[in-house]
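Enquirer: Mind looking at a prediction? Sequence and model below.
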Amino acid sequence: MLEELDAPLAPLTTLRLGGPARRLVTAHTDDEVVAAVRAADTAGEPLLVLGGGSNLVIGDAGFPGTVLRIATTGFALDGTVLELAAGEVWADAVARAVGAGLAGIEFLAGIPGSAGATPVQNVGAYGQEVAQTITEVVAYDRRADEVVTLSNAECAFSYRHSRFKADPERYVVLRVRFGLEDAAGLSTPVRYAEVAKHFGVVQDERVDLRAAHGAVLGLRAGKGMVLDPADHDTWSAGSFFTNPVLGPEQYAAFLALAAERELTAPAYPAPDGHTKTSAAWLIDRAGFGRGYGSGPATLSTKHTLALTNRGAATTEDLLALAREIRDGVRTAFGVELVNEPVMVGVSL
């Protein structure tokens, strides 16, 4: 276990923003993770768990406690069961699973971050989310002071949400287990229209597994969503806002405002009679196009959902842009955008 004081955090995030940690501990085993968490809890010290740093917005003042960087490794296949240590690089793990001929996470290719973060956010893209394949999550329960194994149902997954996100101070993910599928070299059924169009198939058809993985990498790269240190469009936290899920009354009010502008908004059925619409569509139609902004933080030139650091931004620069966009969408369409990345020491 490695310990550093007054350690820079910006280089450990994909936004490359944020002040230093009072103390940075890097853990390479599950036992080290648990020991570090116990020590911080016993001392009553604030704790921030850091994986790949792809879903964090850290304040310019930094973090006044212990930052635990999880650097555990472990990729184990038993038939179609995949177990990943929390510190495994997610994009690499997806590529290895596809290389082994297993389907179930191929449309989640190229997403930055660590495996341990995927159940927290119920990571999803291109019609797939980890809730569809996660069977168990092994975590340290800080409240009970013990390692527990939670089933898929106990994780309480929903759109970009989970039990871990709902109670962020309780669990630290150690390992994630997936039930994948050997579909004779084919992908899981294509659920996303853009992918179906790419392959010239209808939705729910299967395509070549490796081709599906490669296609998603290409689509993500075209939107600046695959990390490239030389490309400031990738200096982001990915999609900054979640797609709004509206109740019947909210949705009716939104449709009326859209109709006043003679606009037809995207709509997707959601549970409990709700309707999901597109945050990217809202941002663009509210007047914030690709590349919007003249300061050191702007929208990506490739995708309106990504707020980017052009190289010299501060966290406050980024948040000022985020607030401008959130307020503009609310004024135009009466819809409140919610940030997807976790805020540390700051808020919108």
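Expert: Alright, I've got the coordinates.

Enquirer: C-alpha only now, for contacts and for neighbours.
Expert: Fine.

Enquirer: In contact with residue 148, which residues are there?
Expert: Applying C-alpha atoms under 8 Å, 6 or more residues apart in numbering to residue 148 gives the contacts 138, 139, 140, 141.

Enquirer: Can I have the buried ones of those as a PyMOL selection?
Expert: This is the PyMOL syntax for the buried subset of the contacts of residue 148, where burial follows 16 or more other C-alpha atoms under 10 Å:
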select buried, resi 138+139+140+141
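
Enquirer: Check whether residue 118 really touches residue 132, as I assumed.
Expert: No. Counting by C-alpha atoms under 8 Å, residue 118 sits too far from residue 132 to count as a contact (11.9 Å).

Enquirer: out of the contacts of residue 148, which are inside strands?
Expert: Judged by DSSP state E, the contacts of residue 148 include 138, 139, 140, 141 as members of strands.

Enquirer: ok, now which ones touch residue 307?
Expert: Neighbouring residues of residue 307 by C-alpha under 8 Å, 6+ apart: 236, 237, 238, 239, 240, 297, 298, 299, 300, 318, 321, 322.

Enquirer: tell me what the longest helix seen in the chain is packed against?
Expert: Counting by DSSP state H, the longest helix found in the chain is helix 315-333. Contact here means 3 or more C-alpha pairs under 8 Å, 6 or more residues apart in numbering; DSSP states H and E; on that basis helix 315-333 packs against helix 248-260, helix 279-285, strand 297-299, strand 307-309.

Enquirer: related to what we said a few turns ago, would you turn the contacts of residue 148 into a markdown table with distance to residue 231?
Expert: A markdown table is the format used below for these (distance: C-alpha to C-alpha, whole Å):
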| residue | distance to residue 231 |
| --- | --- |
| 138 | 36 |
| 139 | 35 |
| 140 | 37 |
| 141 | 39 |
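
Enquirer: Going by distance to residue 152, which of the contacts of residue 148 wins?
Expert: Nearest to residue 152 among those is residue 138, at 11.0 Å by C-alpha to C-alpha.

Enquirer: what's the helix or strand for residue 343?
Expert: Residue 343 belongs to strand 342-344 when assigned by DSSP states H and E.

Enquirer: Below is structure B, check it against A:
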Amino acid sequence: MQELHDAPLAPLTTFRLGGPATRLVTATTDAEVVEAVRAADESGTPLLVIGGGSNLVIGDRGFEGTALRIATTGFHLDGTRLELAAGENWSDAVARSVEAGLAGIECLAGIPGSAGATPIQNVGAYGQEVCDTITEVVAYDRTTGETVTLTAAECAFRYRNSTFKDQPDRYVVLRVRFALEDAGGLSAPIKYPETARALGVEAGDRVPAARARETVLRLRAGKGMVLDPADHDTWSAGSFFHNPILSDEAYAAFLARVRDRLGAGTAPPAYPAGEGRTKTSAAWLIDKAGFTKGYGTGPARISTKHTLALTNRGQATTEDLLALAREVVAGVHAAFGVTLVNEPVTVGVSI
């Protein structure tokens, strides 16, 4: 287990932002993870768990406490059952599962970060979510001091949420288990319209899983959503805001605001989100509120490729990023009466 003091955290995040941690511990085994967490808890030291750093906004003043970087590795395949260590690179794991001829996570290719973060956020993209295939999550329970195995039902998955997000200080994910599908090298049925169009197929069709993965990677790269150190559009956390889910009453009020602002014939994106609820597009809201691709004049700007990504152009501070985020939130609310909620976890700051 490696330990550093007054350690910079910016290099551990995809934003490349944030001040130092009082102490940085890097754990490469489950036992080391548990040891580090227990030590922090027993001493009353604040703890920040870092995986791939792709969903973190850390304040410029850093973190006063122990930052624990989970660097465990492990890709174990037994038939169609896959177990990943929390520190395993997610995108690499997707590639390996496709190479093994398995389907179920191929459309989640290119998402930055580690496997252990995927159940926390119930990561999803292009018609797939990890809750579709996760069977169990092995985690250290800081409340009981025991390592526990949670079933998918106990994880309480829903849109970009889970029991791990509900209780952020309770569980530290150690391993994630998936049930994939052997479809003879074909993908799971294609659900997302953009993916189907790019593949030239109808929704519900299957294609070679490798082709589905490659197509998703191409779509993501076109939006600056595949990490590239030379491309500042990828110095981001990907989608910065959740797609809002509105009650029927709130959606009716939103629709009236849209038509007042943009014309009676305007139809915003709308997707069923359970009984009495409708999901709309945060990217659409941001764009129609006047925050177009590349918006901003300072070192933090909206991506030139996708309005949903806020980016560090190379010299930004966290405060620069937060100022932009607050401007977007206020502008969207003023235009449409909808309050955007950030996806990334904030550390020592708020929006």
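Expert: Yes, it's here. Predicted model, so just to flag it, every value in this text is computed and none were measured.

Enquirer: wait, which of the helices and strands packed on helix 315-333 of the first structure is closest to residue 51 of the first structure?
Expert: Per C-alpha to C-alpha, nearest to residue 51 of the first structure of these: strand 307-309, 19.9 Å.

Enquirer: Name the SS class of residue 220 of the first structure, please.
Expert: Using DSSP: H, G, I helix; E, B strand; the rest coil, the structure places residue 220 of the first structure in helix.

Enquirer: quick one: what's aligned to residue 49 of the second structure in the first structure?
Expert: Using TM-score structural alignment, the equivalent of residue 49 of the second structure in the first structure is residue 49.

Enquirer: what sits against that match?
Expert: 67, 68, 69, 70, 172.

Enquirer: Now do the same for residue 277 of the second structure: its match in the first structure.
Expert: Match for residue 277 of the second structure (TM-score structural alignment): residue 274.

Enquirer: hmm, back to that, looking at residue 118 and residue 132 of the first structure, which is more packed in?
Expert: Neighbour count, other C-alpha atoms under 10 Å: between residue 118 of the first structure and residue 132, residue 118 has more, with 22 against 16.

Enquirer: give the contact list for that one.
Expert: residue 130.

Enquirer: what helix or strand does it sit in?
Expert: Assigned by DSSP H and E, residue 118 of the first structure falls within helix 118-121.

Enquirer: Pull out the buried residues from that helix.
Expert: For helix 118-121 of the first structure, a neighbour-count test (16+ other C-alpha under 10 Å) marks 118, 119, 120, 121 as buried.

Enquirer: Closest one of these to residue 229 of the first structure?
Expert: Using C-alpha to C-alpha, the buried residues of helix 118-121 of the first structure come closest to residue 229 of the first structure at residue 118, 22.6 Å.

Enquirer: how close does the closest one sit to residue 167 of the first structure?
Expert: Going from residue 118 of the first structure to residue 167 of the first structure by C-alpha to C-alpha, to the nearest Å gives 15 Å.

Enquirer: ok so, going back, residues in the second structure matched by the strand holding residue 343 of the first structure, start to end?
Expert: The alignment of strand 342-344 of the first structure onto the second structure (TM-score structural alignment) covers residues 345-347.

Enquirer: Mean distance between that stretch and the first structure after superposition?
Expert: Stretch 345-347 of the second structure, aligned to the first structure and superposed, deviates on average by 0.4 Å (mean C-alpha distance after the TM-score superposition for the first structure).

Enquirer: Would you format the buried residues of helix 118-121 of the first structure as a markdown table with distance to residue 75 of the first structure included?
Expert: Shown next, in a markdown table, are the buried residues of helix 118-121 of the first structure (distance: C-alpha to C-alpha, whole Å):
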| residue | distance to residue 75 of the first structure |
| --- | --- |
| 118 | 15 |
| 119 | 16 |
| 120 | 19 |
| 121 | 21 |
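
Enquirer: quick one on the thing from earlier: please enumerate residues in contact with the match of strand 342-344 of the first structure?
Expert: Applying C-alpha under 8 Å, 6+ apart, the external contacts of stretch 345-347 of the second structure come out as 55, 56, 57, 58, 59, 63.

Enquirer: Out of those, which is nearest to residue 160 of the second structure?
Expert: Each of the contacts of stretch 345-347 of the second structure was checked against residue 160 of the second structure using C-alpha to C-alpha; the closest is residue 55, at 12.1 Å.

Enquirer: Excluding chain neighbours, what is closest to the closest one?
Expert: Leaving aside its sequence neighbours, residue 55 of the second structure sits nearest to residue 344 (C-alpha to C-alpha, 6 or more residues apart in numbering; 4.5 Å).

Enquirer: is it true that the one you found touches residue 240?
Expert: Yes. Applying C-alpha under 8 Å as the test, residue 344 of the second structure and residue 240 come out as touching, 6.4 Å apart.

Enquirer: Residue 278 of the second structure and residue 103 of the second structure, how far apart?
Expert: 29 Å.

Enquirer: So for these two, which sits in the more crowded spot?
Expert: Ranked by neighbour count (other C-alpha under 10 Å), residue 278 of the second structure and residue 103 place residue 103 first, with 28 against 18.

Enquirer: residues contacting residue 232 of the second structure?
Expert: 311, 312, 313, 314.

Enquirer: now with 10 Å?
Expert: Counting by C-alpha atoms under 10 Å, 6 or more residues apart in numbering, residue 232 of the second structure makes contact with 15, 224, 301, 303, 304, 311, 312, 313, 314.

Enquirer: related to what we said a few turns ago, closest to residue 35 of the first structure among the contacts of residue 307 of the first structure?
Expert: Of all the contacts of residue 307 of the first structure, residue 237 has the smallest distance to residue 35 of the first structure: 29.1 Å, by C-alpha to C-alpha.

Enquirer: one step back: considering the contacts of residue 232 of the second structure, which is situated nearest to residue 245 of the second structure?
Expert: residue 303 (23.7 Å).

Enquirer: That closest one and residue 91 of the second structure: what is the separation?
Expert: Distance from residue 303 of the second structure to residue 91 of the second structure, counting by C-alpha to C-alpha: 22 Å.

Enquirer: And for residue 174 of the second structure?
Expert: As judged by C-alpha to C-alpha, residue 174 of the second structure and residue 91 of the second structure stand 18 Å apart.
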